[in-house]
Structures are given as structure tokens and as C-alpha cells.
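*Asks:* build the 3D model from these lines:
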Amino acid sequence: MKTWNQSTVTEFIILGFPSTKHIQILLFISFLFTYILTILGNITLLVTLQREPRLRTPMYFFLSTLYVLEIGYTSVTVPKLLSVFLNRDRAISLSACLVQSYFFFLLGSTECFLLAAIAYDLYLAICNPLRYPALMSSKMCIQLALFCCVTGFLNPCLPTFLVSRLKFCGSIINLFFCDVPPLLSLSCTDAYVSATTIFISSSIIVLGSFLMTSLSYTCILVTILKMTSSKGCQKAFSTCTYHLTVVSLYYGTVIFMYTSPEAQKSMKVNKVVSVVYSVGTPMLNPIIYSLRNEDVKKTLRKMLLNMFPARK
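*Replies:* So this is what the prediction gives:
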């Protein structure tokens, strides 16, 4: 502990979800089950997409990248939360807290732009089917994926640096992981510049990618409404509906948390919202994006039959 005009905190306590012992056990089982399901679901579909040559298309390339992100996204927060539920290790050092916050921000930012890339790919496939192979080439796929990753890597750098320069007096993080908003609330130095910079950065990333995604889906909807084939219209609309479900769920909660000043008024609501986008969507994405697709289901079924052949 370094001594300044007042003690500076260098270790925090993750509060998590305070409750009775029985509730803690129930929560531990629920989050452990969700975590295992998320990891197994994303890995299974990732392997499935890689093993089937017919599924090596731009859409499934982006989905494979998304599944890798989801594995990392949920692994950044849930293991520590499980430890907190068992009351084994609620403490986390300032450096470890900043690392967790950085990677959570990195993966979240990357996912925002990746969802926009998936929406753009759908837009090209539905609105420009004849030019689609030329517009969404392998080179373009790699460039878009790299843009998402590089942007996600750079975006948390300034916020993390600004937070690292603050001095902290409080030590209780009223959340289940190290996130920027609760860290700012524990600062005993003026955090206005840091908070404003982080708010602007988050708004640009989240709202910018959300607008790009919304624009793609708006163009898709207009194209669908102009279709003369009812079968084609139904198929396209069905595909977009499932994608819009996860996009709305993810962006709705993230926008509430990071671009709404009102979000700081209720930490109980913040915890619920945080669970939705950091634990819920990584589990739902494989189901919504892939298991609604007949080609993926056939490939998955074939792979499982090869692994576990039926006994004669």
C-alpha cells in the first residue's frame, strides 16, 4: 500500500450477488451450467463449421470468428464469478482488474463490429445476390475480420490507461467483474475527464456499429418487401428475424450500460443487464445463428453419428 494524502487502494473486492448460502449455491450451479453450455456449444459449432467444406462461406467464416470471441468473452468474467460464489477468492488486484476490464472491453468492441460485418454480409447476399461472390471475396472477409479485431484491440487502450492513472479510495466493486463504470465510482480523484472520454469512446463504438448494423437490416427489409416469391421472402425474413433477435438483445443491453447516463443510478439493474450481454448472449448466439440452419444441423448430426455410431 502506498501512502499519499489518503490511502490508495490497490486491491478490490468483487461483491457479486450477495445472498444467503443456499442462494449462492443455486447461482453457482446455474452459472456453471450456463458457462459449460456456452463453451461446449461454441466449440462444437466451431468444429462443425470447420469440418464441412460446404459451410466454408463468408457467413460461416464470420460466425466462426464470433464463436471464438464468445468463448473468450464469457471466460473473461464467469470463472472469477464462480470463485466468488464459493467465497474462495473475492479479492482482485488493481493490475488484474485492469487486465480483466481491458479484455472484456476488447472482446465486446470486436463483437460489436463483427455483428455489423455479419449484417453487411447478409445485406450483400440478399440485396446483391448476383454480385455477392465478387463483393464478398475471401480477401474482403479477412479484411473485415481484421478491421473488427484491430479496432477491438485499440479501443480499450485509452480507457484502460485513463483508469490506471486514477487513485482509488473505495475497494468494493458492486458488480461481478471489473468494469469501467464501477471503477470510476470508486475513484477519490477527479474522474470527469476519464469518464467523459470513456463515454464518448463507448458511444462511438457501440452506436456507430449499431447504426451500420441497422442500416444493413433496413436495406434488407426493403428488399424483402419487394420480393415477388413468397418462399424466398419467407426464407430471407426468417433468417433475418433470428439474427435481429440476438442483435437487439446484445445492443439493447450494451447501449443501456455504456451510453446511457441513467445506467449508473441502479447497480441492481446493471447487474441483471450485465448478465444478459456477458453471459446470456454468448450462450444464445450458437443456437440463434447456426442451429436454425438446416445445413448446419445436418452437418452436426453427421459429425455426431460418426463420433457415436449407432449399435447394431
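*Asks:* use CA for all of it now, contacts and neighbours both
*Replies:* OK.
*Asks:* and for the closest residue to Leu69 other than its chain neighbours, the neighbour number?
*Replies:* In space, and not counting its chain neighbours, Leu69 is closest to Leu107: 6.3 Å by C-alpha to C-alpha, 6 or more residues apart in numbering. Leu107 has 24 neighbours, counted by other C-alpha atoms under 10 Å.
*Asks:* now the other sequence, so there's something to compare against:
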Amino acid sequence: MIDHANHTSTQDFILAGFATTGTLQPLIFLGTLCIYLLTLAGNLFIIVLVQADSGLSTPMYFFINVLSFLELWYVSTTVSTLLHTLLHGCSPISSALCFIQLYVFHSLGMTECYLLTVMALDRYLAICHPLHYHAFMSRQVQLWLAGTTWVAGFSAALVPASLTATLPFCLREVAHYFCDLAPLMRLACVDTKWHAWVHIVVIGLINACNLVLILGLYGGILRTVLNLPSAASRAKAFSTCSSHMTVVTLFFGSAFIVYVGPPGIPAKGMDKLIALVYTLFTPFLNPIIYTLRNKEVKEAVKRVIQRIKAVLKGP
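*Replies:* The predicted model follows:
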């Protein structure tokens, strides 16, 4: 019989990170740091621009603003340990910080999952019910929907985080660059199949339900758009949804591969590479996706620049 008390006496875990050596190590570190700083700059740019320009005071840009705010915290949750492991190799992390990172990371991830569904609902109402859109999406409703996504995300993450935190651990080295569910469960002294299936059911059910809702809403959008009289109006309607669908594909695709696929299937090290997609590259790409070829954003930038120039010139 295993004495769990003896195995839980060690307070620190060791994050293995990526096996990088030689001249590539500082280059990868600098590249990752640049991506992180650009991610912060891009998302802050969207937040400031939406707040500064009244032309972007629409429900769609309100939710994009909320997404950008979320991404600032989401990317920062894991990038500190990622950069530390890239620079120093294996890095210690206390069990308390490890489980806090696990909980916050999954809370923000599930919040984004719900938020992407709300953003799909916003596009559905704007395209399928344009006459009642502003009545449906009043400022009060926007704030309520945004707040609900945060409450739902942070509540749902309690299940996988608390189950993992209560496991007895025999080993200390986490084969990842941050504390995540599967790498931590591999260190447990007990059989974790039941825990793994609970995680799949909870995270998978939330992801699947939200994805089904998004696909259903876009099915309604597609029917409405195809019935529009002109090609120009159809193109305009599709253009307002293309950015959101790109983000949805990146987010749900990587999440399902890592968290909903059968346990133990990913090849060694592949889970870390896939995790980079949604922990680093998706937050980096989101501001680009939402501003690239976006005439409203370009016009807003011009208006803000003109106001700044007018202020600098003085009366």
C-alpha cells in the first residue's frame, strides 16, 4: 500500500520546459519575448482605440475589447514560466503557485470559450435581426453577457483544478512549461483514469456545447446571408464574421486536440507544441485578425491621429 503522506512532503514541482541548448536558446527566448510584447501591445492598442473612438462604440467592438482584455491575462499566465524555462532550463515552482496557475489558466480559457459564443450571438442578432439589434444588445445586456462569461469560466474551472490539486504526487518533474492537467496527473501516485475522464467530460462538454451553439448561430447567419439580394451585401455580411470564425477555429481546434482527445495519444512533446498555439500564438494573432483589412478600425485610427495632431497644434 502506498504511503501518500511520504510522497506529498515535497512542496516544489520542476517545470521541464523545452529541451533547447546552444545558440538557439537565446534566439528562441528573444523570439518568444518579442511575441509576448507584441501581443501585449496589440491587445492594448485595441482596448485604447475602442475607448478613444466613439465610432467603435458598438456591441461587436465592446466584446472584442473584452476579448483583448482577457487575452492580456491569458497570455501572461503562462509566458512567465515559459520564458524562465527557455532561459534557465528546468525551473522550480511551488505547489501553491502551480495550482493557482492551473486554475487561472483554465478559468481564462473557459471564459474565452463562453465569450466566443457570445460574440457569435452578437453577429447572429446583427445580421438576422438588424431592426431589433440595438434593442436586444443594449449596454446593460452587453455588460451582463460579458460578466456572465467570466463567472461561468471561473466557476467551471474549479472542477478540474480542485480534482488535480487533491491528488497525491510521487514525482516532481512536470513535462511542460506550465502547470497543466495532463502533465500533472502523470506525476500522481494513484490511477488517474477517472480524473482524466471527468476532465474530458467537464472541459469537453463546455467546449462542445459552445461550439455547437456557435455552429448553430452561424447556420442561421448563412441562411440569412444567402437570401440577401446583392453580392455586395452578402460579402459585407460575411466579412463581419470571418475574423471571429478564424479565432474560433484556432481556439477550439487546439483545445479539442489537447483536452478532449483520448488520454495519452499525443506524442511526447507534441502537447507542448500544440499548447503554444493557444497560449501564445492565438493571443498574438487575435489583434491582427480583428484589425487586418478592417475599414472601421483604420478609419478610427485616422480619427484618433487627427485629434492628437489637433491637440498638439493647439488653438
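*Asks:* drop the TM-score for these two in here.
*Replies:* After superposition, the two chains reach a TM-score (TM-score structural alignment, normalised by the length of the first structure) of 0.93; 309 aligned residues with a C-alpha RMSD of 2.0 Å.
*Asks:* where does the residue nearest to Leu69 of the first structure fall, secondary structure wise?
*Replies:* helix 94-127 (DSSP states H and E).
*Asks:* just to revisit the earlier point, thought the residue nearest to Leu69 of the first structure was touching Gly152?
*Replies:* Yes: using C-alpha atoms under 8 Å, Leu107 of the first structure is in contact with Gly152, at 6.4 Å.
*Asks:* what's near enough to touch the residue nearest to Leu69 of the first structure?
*Replies:* Leu69, Gly72, Tyr73, Gly152 (C-alpha atoms under 8 Å, 6 or more residues apart in numbering).
*Asks:* could you report the distance from Val301 of the second structure to Thr249 of the second structure?
*Replies:* As judged by C-alpha to C-alpha, to the nearest Å, Val301 of the second structure and Thr249 of the second structure stand 28 Å apart.
*Asks:* now Ile305 of the second structure
*Replies:* 34 Å.
*Asks:* what do you get for His7 of the second structure?
*Replies:* From His7 of the second structure across to Thr249 of the second structure, the span is 41 Å (C-alpha to C-alpha).
*Asks:* average gap between the helix holding Leu107 of the first structure and the second structure?
*Replies:* Its matched residues in the second structure lie on average 0.5 Å from helix 94-127 of the first structure after superposition (mean C-alpha distance after the TM-score superposition for the first structure).
*Asks:* what are the buried residues along the helix or strand just after that helix?
*Replies:* As assigned by DSSP H and E, the chain's next helix or strand after helix 94-127 of the first structure is helix 132-135. Buried residues in helix 132-135 of the first structure, counted by 16 or more other C-alpha atoms under 10 Å: Tyr132, Leu135.
*Asks:* how about stretch 126-142 of the second structure?
*Replies:* Ala126, Ile127, Cys128, Tyr133, Phe136, Met137, Gln142.
*Asks:* what about Ser266 of the first structure, neighbour count?
*Replies:* Here the number of neighbours of Ser266 of the first structure (other C-alpha under 10 Å) works out to 9.
*Asks:* equivalent analysis for Pro287 of the second structure, please.
*Replies:* Close neighbours of Pro287 of the second structure, defined as other C-alpha under 10 Å, add up to 24.
*Asks:* so which residue is smack in the middle of the first structure?
*Replies:* In the first structure, the centroid-proximal residue (C-alpha atoms, centre = their mean) is Gly108; its distance is 4.7 Å.
*Asks:* report the contact partners of it.
*Replies:* Tyr73, Gly152.
*Asks:* and it, what pairs with it in the second structure?
*Replies:* Residue pairing (TM-score structural alignment): Gly108 of the first structure is matched to Gly109 of the second structure.
*Asks:* how near is that match to Lys302 of the second structure?
*Replies:* 33 Å.
*Asks:* who's in contact with the residue mapped onto Ile14 of the first structure from the second structure?
*Replies:* Matched across to the second structure, Ile14 of the first structure falls on Leu15, judged by TM-score structural alignment. Contact partners of Leu15 of the second structure, counting by C-alpha under 8 Å, 6+ apart, are Thr85, Cys90, Ser91, Pro92, Ile93, Glu173, Val174, Ala175, His176, Tyr177, Phe178, Cys179.
*Asks:* I am finished for the moment; much appreciated.
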